[in-house]
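Engineer: Next come a sequence and a model predicted from it.
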Amino acid sequence: MENLESPLVVCKDNSFESQKRFGKDEVLAEVKQQLLLAGPLVSVNFLLFALQLISVMFVGHLGNLALSGASMATSFASVTGFSLLRGMASALDTLCGQSYGAKQYHMLGIHLQVALIVLLLASVPLAFIWANAASILLFFGQDPEISAEAGRYARFMLPSIFGFAIQECHIRFLQAQNNVVPMMVISGFTTLLHVLVCWILVFKSGLGNKGAALANTFSYWTNALLLTLYVRISGSCKKTWTGHSMEAFYCIPKFLRLSIPSAIMLSLEIWSFEMMVLLSGLLPNPKLETSVLAISLNTCSTIYMIPLGLSAAISTRSSNELGAGRPRAAFLAVCVTMSMVMTEGIVVGTVMISGRKIWGYLYSEDEQVVKYVGQMLLLIAVSHFIDGIQSVLTGVARGCGWQRIGAMINLGAYHLIGIPSSIVLAFVYHLGGKGLWTGLIVALTVQASCLAMVTLRTKWEEEAKKAVNRATSSWGAMLS
């Protein structure tokens, strides 16, 4: 193993307990640092989220069957592939972030290689699942015609899962170094190119909705290759990427101990939201309920990109500061991000409530749908505020390496409390889609409350010691 670059003084903030008050200059400096980090990350989230959205929008011009198939395939891909890989890659938030803070720069490259090995291997069975999407959807009772269309779409999108895995690993690698502007530029280029590629493959090539699936594959691979090229040739990554090394294989057990709970933590949440749309199909007037739930989920997912960027920012800031042995700075970062996300939640919620009577017209001209969407926006505003809080606290959990705790909390919040609450409110008390969404609010509240209790009870000096030990331990200690 390479020699440590510099000795670390663990927990330099010896007066942490007696100095929990922060000066104005400290707070303003932290706010500035987080805005410079979160701004590009929010942009990256929006741009990458737009890839699937743009494809579905193009397919929407081909007819209802093509649109239904593409929408179902996109949802299937998210549940059975993208969410799992994104969750596994988030282990790098802990490993790369703390190593960067501890100035163990060469370890970032090692962790990146480990993540690439594990995620690409995991993509193989996930690709097999995608290849059999039609049969799986039929097994779960979906419409045969739509299932067949979704299966074709998923097969043509299959290679994108490998590009997505590479992309996510490099995003986390760069994010841990606060090197986010290049990601924003590359994502912007990819998204603009995606519009052109979609137009050519959907309308000009005669491929129809299969062309949209191929466009997704092209764009994910383009983004992945550009990020890979940047990391390999950029001078800003000279210390953190030092070439391929066999040492990466020794870190696989350590990575799996964090990546598996990370995948569970994220997937349990995403699966719950997707399940709401499936349950809406069992309600009276399923056409109306499913349409409104789909619009609500799309709205919620779009505005969630803002707190998701703040979540990534606090994950980076907390892991960097803990890895550097600065618990007081990590605590300040958490306080600042919480204040920012609560402010954002209030502002965005107010805008949604103010525009609730017209928002539905962006999706439909049906007055019944528009009115129902307006009622749902009141609930979405509440859920967005709570979702922002849990998102930031989840970012803190990733930065500190609490993925196992997060997975257990999410299991209880969503699958033991949230979904049963949704079912009771929707089907027993006959609240329909509003009941389903209220159950999600219950789950988010439980999740946020549990994560808040864990965060408030945290002894930051001990977390800093753990982070420094994790970042600087010998290979033998890593494997123990």
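Structural biologist: Looks like it arrived, so ask away. Keep in mind that what you see is a predicted model, and the values were worked out from it rather than measured. Numbers count the residues shown, from 1 in each chain.

Engineer: can we go C-alpha only for contacts and neighbour counts from here?
Structural biologist: Noted.

Engineer: Residue 174 reaches residue 180, doesn't it?
Structural biologist: Yes. Assessed by CA atoms under 8 Å, residue 174 is found in contact with residue 180 at 6.5 Å.

Engineer: what residues are up against residue 186?
Structural biologist: With contact set as CA atoms under 8 Å, 6 or more residues apart in numbering, residue 186 has these partners: 223, 226, 227.

Engineer: One more to weigh against that first structure:
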Amino acid sequence: MNQQVSGGDGDEESRGGRWWKRMLDMEEAKKQVLFALPMILTNVFYYGIPLVSVMFAGHLGELQLAGATLSNSWASVSGYSFMVGLSGALETLCGQGFGANQYNMLGIYLQASSIISFIFSIIISILWFNTESIMILLHLDPQISKTASVYAKLLIPGLFAYGFLQNILRSFQTQSVVMPLVVLSLPPLVFHIGITYILVHMTSLGFKGAPMAASISLWMSVLMLVMYVAFSKEFKNTWKGLSSESFDYFFTTLKLALPSAAMICLEGWSFEILVFLAGLMPDKKQSTSLIAICVHTETVAYMIIYGLSAASSDSSAIIKKFASMTTLLAISIVLDCVQGVLSGVARGCGWQQIAVYVNLASFYIIGMTIAILLGFKFNLHAKGLWIGLICGLSCQAATLLVITLRTKWTKLDISANVDKENSLSV
């Protein structure tokens, strides 16, 4: 009898142990952390380049801070987010190629995606060159619009670099080459801090020196990665040099790049549109700067470091109002981290088109409507705009979670392998 009881306890412990193993695979969790941490640091270092420029510009005055933050938001809305999205095609294509041991295709896909980024960079540059006219059409303050336009025009060279940079990062990521990225991403940031200080404070460029420094540092980042690919043995099987074959895969890559860009942009735009809406409020300079600082902080926090952009201003009024936003900001940070993981699952599973509709409904039909009502109708101003964003994030995260939980993972894995074999055998 005692033996039976003892055996029952053992079975119960065994079942409990198996249950915990199903809930948390420590070995897999360790692998994910070791892979994710270098990518987190890399993203923070590269994101720090345009952010540092905004900080230096912001210390020149309230107008310069408003112009730089508005311009940086405009750059994110119309350029940076789009470049990140376009490069998302490589997560699927290079991931399939690497998994199927078709290593030579990774270099081909990288070139095809880079061509796409270059073409769209030209188109976006035309928009950036007409920043002042566009902002005035949106009824933003003329003085701030002019300042933002000066900043945006000098960021144009950096846009091309940013597009190439994102493609190379995706290529590294799909090959699990992540540790070198940390080493290669830190020097450009350190260099950028120095050159920004020199151009802003030690030359006659002043405000113009901040965006110029960002463009220089972004190109430095690209050149360092290109040199590493060219001379590292890690890429001897995946990079065979420039090839005209990349044009054959242009439209194949484009078909994945555009939905991926739409998915990223619909989410990213919802953050940056708040900055433009803030520019329509009575206290334009402070409202624009406050919301922009919150957006920068949210982005950095999304990469596991936050609070950095509070250094963007010397204005005690802005810092005080920013402090009053911290509770709302904390809520949005948590939600943003959750949706970030779920969005990654969506991209990995090829659900980009579904995610586009989810993001469109969550951020624009629900979130933006609430933001405008609370911000302007109920006079909650910046807090109202941010509450609307929180509502959008909540809807997006909840919807993606339901989709993820209802997915038949075994079936998906089998179908993905079949698709992989078929697509790469062509």
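Structural biologist: Yep, that arrived. Everything numeric in this text was worked out from a predicted model, so none of it was measured.

Engineer: Not counting its neighbours along the chain, what's nearest residue 100 of the first structure?
Structural biologist: Leaving aside its chain neighbours, residue 100 of the first structure sits nearest to residue 320 (6.2 Å; criterion: CA to CA, 6 or more residues apart in numbering).

Engineer: Which helix or strand contains the one you found?
Structural biologist: Using DSSP states H and E, residue 320 of the first structure falls within helix 305-323.

Engineer: what's the matching residue for residue 158 of the second structure over in the first structure?
Structural biologist: Residue correspondence to the first structure (TM-score structural alignment): residue 158 of the second structure is matched to residue 160.

Engineer: Tally up the residues packed near its match, please.
Structural biologist: For residue 160 of the first structure, the number of neighbouring residues by other CA atoms under 10 Å comes to 24.

Engineer: cool, the one 3 residues further on as well?
Structural biologist: Neighbours of residue 163 of the first structure under the rule other CA under 10 Å: 22.

Engineer: any idea which helix or strand carries it?
Structural biologist: Using DSSP H and E, residue 163 of the first structure sits within helix 160-175.

Engineer: Mean distance of that helix to its aligned residues in the second structure, please.
Structural biologist: For helix 160-175 of the first structure, the mean distance to aligned residues of the second structure following superposition is 0.6 Å (mean CA distance after the TM-score superposition for the first structure).

Engineer: And that helix, what does it pack against?
Structural biologist: helix 83-89, helix 91-101, helix 105-131, helix 209-233 (3 or more CA pairs under 8 Å, 6 or more residues apart in numbering; DSSP states H and E).

Engineer: And the contacts of that helix?
Structural biologist: Helix 160-175 of the first structure has contacts (CA under 8 Å, 6+ apart) with 81-82, 85-86, 89-90, 92-93, 96, 108, 112, 115-116, 119-120, 123, 127, 180, 183, 216-218, 220-221, 223-225, 227-228, 231, 312, 316.

Engineer: likewise stretch 216-225 of the second structure?
Structural biologist: In contact with stretch 216-225 of the second structure (CA under 8 Å, 6+ apart) are residues 49, 158, 161-162, 164-165, 168, 184-185, 188-189, 191-192.

Engineer: Would you list the buried entries among those?
Structural biologist: Among those, those classed as buried by 16 or more other CA atoms under 10 Å are 49, 158, 161, 162, 164, 165, 168, 184, 185, 188, 189, 192.

Engineer: so which strand or helix has the first one?
Structural biologist: Using DSSP H and E, residue 49 of the second structure falls within helix 26-58.

Engineer: can you name the residues of the first structure that that helix overlays?
Structural biologist: Residue correspondence for helix 26-58 of the second structure in the first structure, counting by TM-score structural alignment: residues 28-60.

Engineer: buried residues in the matching stretch?
Structural biologist: 30-31, 34-35, 37-48, 50-56, 58-60.

Engineer: again with stretch 368-380 of the first structure
Structural biologist: By 16+ other CA under 10 Å, the buried positions in stretch 368-380 of the first structure come out as 369, 370, 371, 372, 373, 374, 376, 377, 378, 379, 380.

Engineer: Kindly report the same for stretch 385-404 of the second structure.
Structural biologist: 385-401, 404.

Engineer: May I have the secondary structure class of residue 241 of the second structure?
Structural biologist: coil (DSSP: H, G, I helix; E, B strand; the rest coil).

Engineer: Can you give me the distance of it to residue 193 of the second structure?
Structural biologist: Distance, residue 241 of the second structure to residue 193 of the second structure, using CA to CA, to the nearest Å: 33 Å.

Engineer: Look up how far residue 78 of the first structure lies from the match of residue 158 of the second structure.
Structural biologist: Note on residue 160 of the first structure: its distance to residue 78 of the first structure, by CA to CA, is 12 Å.
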